[in-house]
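K.L.:
The sequence and its predicted three-dimensional model are supplied below.
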Amino acid sequence: MGRIVPVVRRYPFVLATVAVGVGGLALLAADRTELSRWVVSLYALAIAAKHAWSMVVDLRHGRVGLDVLAVMAIVSTVLVGDHWAALIVVLMLTGGAALEDYASARARREVAALLARAPQHAHRVGADGTVEDVPVDDVLVGDLLLVKPGEAVPVDGTLEGSPAAFDESSLTGESLPVEHAVGDPVLSGSVSEEQVATVRATELARDSQYQQIVELVQAAADTKAPIVRLADRYAVPFTAVALLIAGVAWAVSGDPVRFAEVLVVATPCPLLIAAPVAFIAGMSRAAKNGVIIKSGGVLEQLARIRTAAFDKTGTLTHGRPQVEDVELLDTGHLDADEVLRFAAAAEQYSPHVLAQSVVDAARARHLVLPAASEVEESTAAGVTAVVDGRDVVVGKASHVAGVTGRAVHEGAVVPGRMTVYVGVDGVPVGRLVLADEIRADAAATLARLRALGVRHEVMLTGDAEPTARHVAERLGVTDVRAGLLPVDKVKAVAGLPDRPVMMIGDGVNDAPVLAAADVGVAMGAKGSTAASESADVVVMLDDIGRVARTVAIARRTVRVALQAIGVGIALSVVLMVVAAFGLIPAIVGATLQEVVDLIAILGGLRAVRPGRDEKPTAGARDPHDGLVPMAERVTAQR
């Protein structure tokens, strides 16, 4: 009983229609035929008047729907004396909202499961070893947390204590457990498998991966922008055809009943649910794959993408330079490991991306980094420090030369690679050669997009021409626009002729061009908040292959929606033609139309399932992949 009351309150006209039908039948059983006809007819006309008024309001706002056919069907069947057929049409109208809610809930099941799994509490370990349950919003960076088997990690953190396996399917779609070693990052939302895991919080709840996904999903679900209803495009021609067939049937037969019988089978109001349901299902499936599509209109645009524009650093490449080699400039002083150790010790306090790369390289070689003192960083030049009592300078060749007072022999560098020079005690002793790595699945992603109908790929980057060309050649991209500022990228996207254009990028400098593109896609796993907010699509994982998979989901979703609409309209037209010959009584026609609507809606729900063209991008490493040049732009920043 407790469940029935909310349903009744939500759909009162459904209950009223059923009640009127039961009352009408009771009056018939009591031999009150005339009163039964009046009760059912007046109720049907009242509902028709209500929908007619709503239709007028919609027309004033420029919206055209198919309710006009339903209203005319109700009125005409009442006028010709077939009030029970009118009541069935009324049931279809009043039950449309309930049917849409059911279908939408079915389509949103992945999103609903995603939101339901959002962690609410955390087991925090105190300084004395005691464990207390606290709201997830109270967890602070540095807190030690326990995650029991079957529980979701509440915030992003690093694994401590012992290795553990986690189910990351809600984040990545990966069905198999993922093994993590001590020190590995662990994302919120991943579920501990068979043991208690110990995690050190590295982010607050609001900044953690899973919470960002939840917030984006909720924002997409709550958006006031309507889902593009493909069926609306067919509203006016379908209405015109229905009225034409009904009018001809009346004129030829001379029987107004034919007019009513045709309109009864031409009232596919729930048919309009098929397209939104398909779109919701597509957005839900994308969310399951770690991609947030912010509206149905975006999904429709994705299905028609013809040009894909890419930022380079952080999108086609990992955006994190790696030390490829340590070259000695003065072999009489230090060996390669010592040069790297001094450079990393001086750089370990700098937030610069190159500094972190140097430190990571030293730690990868298991070098112990001593503390540095008197650290001074010069913008766009380098850093000086005292390490183990020795003066160290790291940075551009000109900076090292200026500090040491000695000329630095720069030598030849493979096109696009960048170098960081090191001086110790007034002597230039070596240089570090850094490079950025192409993503393993970048080439496969581009090939997949071409197979999905993308005709033009372009790279838009702030890097120097040689660096950009070097990466583009390895990926097969022929249109390269290098040395661009953010405003130049916006102009470039605006000038691309083959539209719609999808722009994929990350970082705050990509926010303007993501907003300017027909569809902006932010690599949100490492991208900035500004980029994610400006984009229409956010890839929550560091996986560019998800872009191609999302386009495939969008294409299937639109295809399923159009198929559902086509089947519904085709069946309705066939029934109208048959009814025009007087072969379908109005009450039978109304029942058959309900069946047609259900078929169309079930067709739209097929978008819940993946299609054959939604295969993950191959992860095999391309033979041309490897360390590729880091931009001279980065060199200039140091």
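P.N.:
Cool, got the structure.
K.L.:
From here on, just use CA atoms for contacts and neighbour counts.
P.N.:
Fine.
K.L.:
Next up, the contacts around Ile305.
P.N.:
For Ile305, the contact set (C-alpha atoms under 8 Å, 6 or more residues apart in numbering) comprises 453-454, 499-502.
K.L.:
Below is structure B, check it against A:
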Amino acid sequence: MQRFVVSKKNQITFLNGGFLFLALMGHFLLKNTYVVMGALILASAIGVLPILIQAGQALRVHVISIELLVSIAVIGAFFIQNYEEAAMVTFLFLFGAFLEQRTLTKTRSAIKELTEMVPESAVLQLSNGTFKEIGIDEVEKGDYLLVKTGAKIPVDGTVLSGVGHVNEASITGEAISLSKTIGDTVFAGTILENGTVTIQANKIGEETTFGKIIELVEEAQDSKSETERFIDRFSKYYTPLVLLLGAFVFVVSRNLSLAITILVLGCPGALVIGVPVSNVSGIGNGARNGILLKGSEVVTQFSRVDTIVFDKTGTLTKGNPEVAEQICYGEEEKAYSYLASIEQESDHPLAKAIVAFIGKTPKQKITHTEVIKGGGIRSEINGQQVLVGNEFLMKYHQVNLTEQMKRQMKDFEEKGDSIVVTAIDNEVKLLMGIRDTIRPGVKENLKKLKKMRIKNLIVLSGDNQGTVDLIAQELELTQAHGNMLPEEKAQFIERLQKNGQQVAFVGDGVNDSPSLAIADIGIAMGNGTDIAIETSDVVLMNSDFTRLPHALGLSRATAKNRKENIVIAVGVVLFLLGGLLFSQWMNMTIGMLVHEGSIVVVILNAMRLLGYSVN
């Protein structure tokens, strides 16, 4: 019975309102006291039922809720035969809860919009070349799927054949169509606006980028911030305090109506709802703009950041460098063959640049490979040790670098090149200088961050100091540090934190994971590695650097909005209690009306975040 009553809460709200309307008609049109009294009694009795049940449910878990305050107030008003106020209080409380739920549902539209983008089926290519439509749950990794114009791409995959233009707004927040051809990556939930492509499924279901977005946004919107936890604790003690105050006033004054009025005026409804709705609205805005904020605590911490540290490659730069110059020290063909064979196994941007530069060459069988963090790669080919990496790797393996080689490496560094040295059996055979270019719009967005009171913009890189200095000079960064290993980056961030700075780190690679984890806020570029995305607090989908100022501004706006809602909620309670003490016009009905109005105000204030955009 209790479950039925609570499930019909909205219907009871409008039935309650109907009886109130009948009471008004009875008073002004029929002039019939019995109709008025009967309608008000029915409105009060029906309206208080779901409120009483929810109060009882809370008491069973030892929580004194707002519903208990309202229940006692309504029963008290009923006891002193103040049926009009009892009926109005129940209606306003129920109708306020109805408006609150409707508005919260609207602010959670980001989740609804995302889930509606999830494709329900896929077209599977069978082994005999025919096609069959199957449910999305039946798709397996490695399946070949056909996607036609206007269809949603069902999985994360690689284009095997065909050409098309894909709208990736569900992933990046940008509605600009991108051309996709053989070898390109496509994402689940995006739309093929024109063309026909065949793709191979690499990630399915919750493993897809789109699946992770939905999961992360759901977790973020359900999480609680430090402010919310404080308010929960505050309400736990505040509600009993109001009850005691009401009881004290009754004992001293013997005025039951005054005591009941205090209970109604003391309801902190707007305080309880104001902070969560701000968080939901802010996180929802981020989700629609290609920004994943992993929880309200992240929003709080991000809003306090005053220092941002960047990885260089793939973050400040495009991550698609090219070989700018090279020097060969003998056995050129063999060195090229060995180098290309090793780099073909790597997804590192420098490796891709080398493979593209060398082109087709006989591939060698690699019998052993070891990745040296911050240094490069050590491999064995045809019984020979092959080292590919930077100067640190060569020194570590005691490779002889002549004075001429050191001068040439220094010349490359001064030009902004990243150095890649190839040594076979501890003899240097190739020296390559590879350059990356700065991402479009990075400089302008860094200026926005400075205007947003970010005091320090720092780049940390495993690249040589000369290259890092050139990047820092062009982008007008505060500090630049090169030749850094992953653990040195993390140690540098720790030192900043010990100096009292609130640090955000922006990166995209596996080697960035320690820094992403140790920073106050870790920000991952969405096209980076899975481990970087999992370790981070904020994800910029599609590695869109322009989203960074928006993410920071949104976090600060959300934190400010929460404070505004707290001020509104507390201010309303103080105003009502002041009105009760120092005026004659304050009563239960007016108090409840103002309370419900304040709930709507804090919700509408929070909903402004849905339209937030950085200038």
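P.N.:
Sure, I can see it. Please read these numbers as outputs of a predicted model, since none were measured by experiment.
K.L.:
follow-up on the earlier one: lining up the contacts of Ile305 of structure 1 with structure 2, which overlap?
P.N.:
Of these, the ones still in contact in structure 2 (both residues aligned by TM-score structural alignment, their matches' C-alpha atoms under 8 Å) are 454, 499, 501-502.
K.L.:
could I get these as CSV with secondary structure and neighbour count?
P.N.:
Formatted as CSV, the kept ones among the contacts of Ile305 of structure 1 follow (DSSP: H, G, I helix; E, B strand; the rest coil; neighbours: other C-alpha atoms under 10 Å):
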residue, secondary structure, neighbour count
Val454, coil, 22
Arg499, coil, 19
Val501, strand, 26
Met502, strand, 27
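K.L.:
for those residues, which one is nearest Leu146 of structure 1?
P.N.:
Among these, Met502 lies closest to Leu146 of structure 1 (C-alpha to C-alpha), at 42.0 Å.
K.L.:
Map that closest one across to structure 2 for me.
P.N.:
The alignment partner of Met502 of structure 1 in structure 2, by TM-score structural alignment, is Ala504.
K.L.:
shouldn't its match be in contact with Ala519?
P.N.:
Yes - in this structure Ala504 of structure 2 lies within contact range of Ala519 using C-alpha atoms under 8 Å: 5.7 Å.
K.L.:
sorry, back to before: who's in contact with the match of Met502 of structure 1?
P.N.:
Taking C-alpha under 8 Å, 6+ apart, we find Ala504 of structure 2 in contact with 302, 305, 307-309, 519-523.
K.L.:
try 6 Å
P.N.:
Taking C-alpha atoms under 6 Å, 6 or more residues apart in numbering, we find Ala504 of structure 2 in contact with 308, 519-522.
K.L.:
any chance you could map the strands in the stretch 101-250 of structure 1?
P.N.:
121-125, 131-135, 144-147, 157-160, 164-167, 178-180, 185-186, 191-192, 197-201 (DSSP state E, counting those that start in this stretch).
K.L.:
I'd like those as CSV, with distance to Leu602 of structure 1 and mean neighbour count appended.
P.N.:
Converted to CSV, the strands of the stretch 101-250 of structure 1 look like this (distance: least, C-alpha to C-alpha, whole Å; neighbours: other C-alpha atoms under 10 Å):
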stretch, distance to Leu602 of structure 1, mean neighbour count
strand 121-125, 38, 21
strand 131-135, 41, 13
strand 144-147, 40, 22
strand 157-160, 42, 22
strand 164-167, 32, 22
strand 178-180, 36, 14
strand 185-186, 39, 20
strand 191-192, 33, 24
strand 197-201, 43, 25
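K.L.:
what helix or strand does Val420 of structure 1 sit in?
P.N.:
Secondary-structure element containing Val420 of structure 1, defined by DSSP states H and E: strand 418-424.
K.L.:
Leu299 of structure 1 now?
P.N.:
Per DSSP H and E: Leu299 of structure 1 is located in helix 296-303.
K.L.:
Helices of the stretch 151-300 of structure 2, start to end?
P.N.:
For the stretch 151-300 of structure 2, the helices defined by DSSP state H, counting those that start in this stretch cover 169-172, 209-222, 226-253, 256-265, 269-288, 296-303.
K.L.:
what does the stretch 1-150 of structure 1 give?
P.N.:
Counting by DSSP H, counting those that start in this stretch, the helices of the stretch 1-150 of structure 1 are 4-10, 12-29, 33-60, 67-79, 83-107, 109-116.
K.L.:
what's the nearest residue to Gly416 of structure 2 once chain neighbours are set aside in contact with, if anything?
P.N.:
Excluding the flanking residues, the one nearest Gly416 of structure 2 by C-alpha to C-alpha, 6 or more residues apart in numbering is Thr467, at 3.9 Å. Listed by C-alpha under 6 Å, 6+ apart, the contact set of Thr467 of structure 2 reads 413, 416-417.
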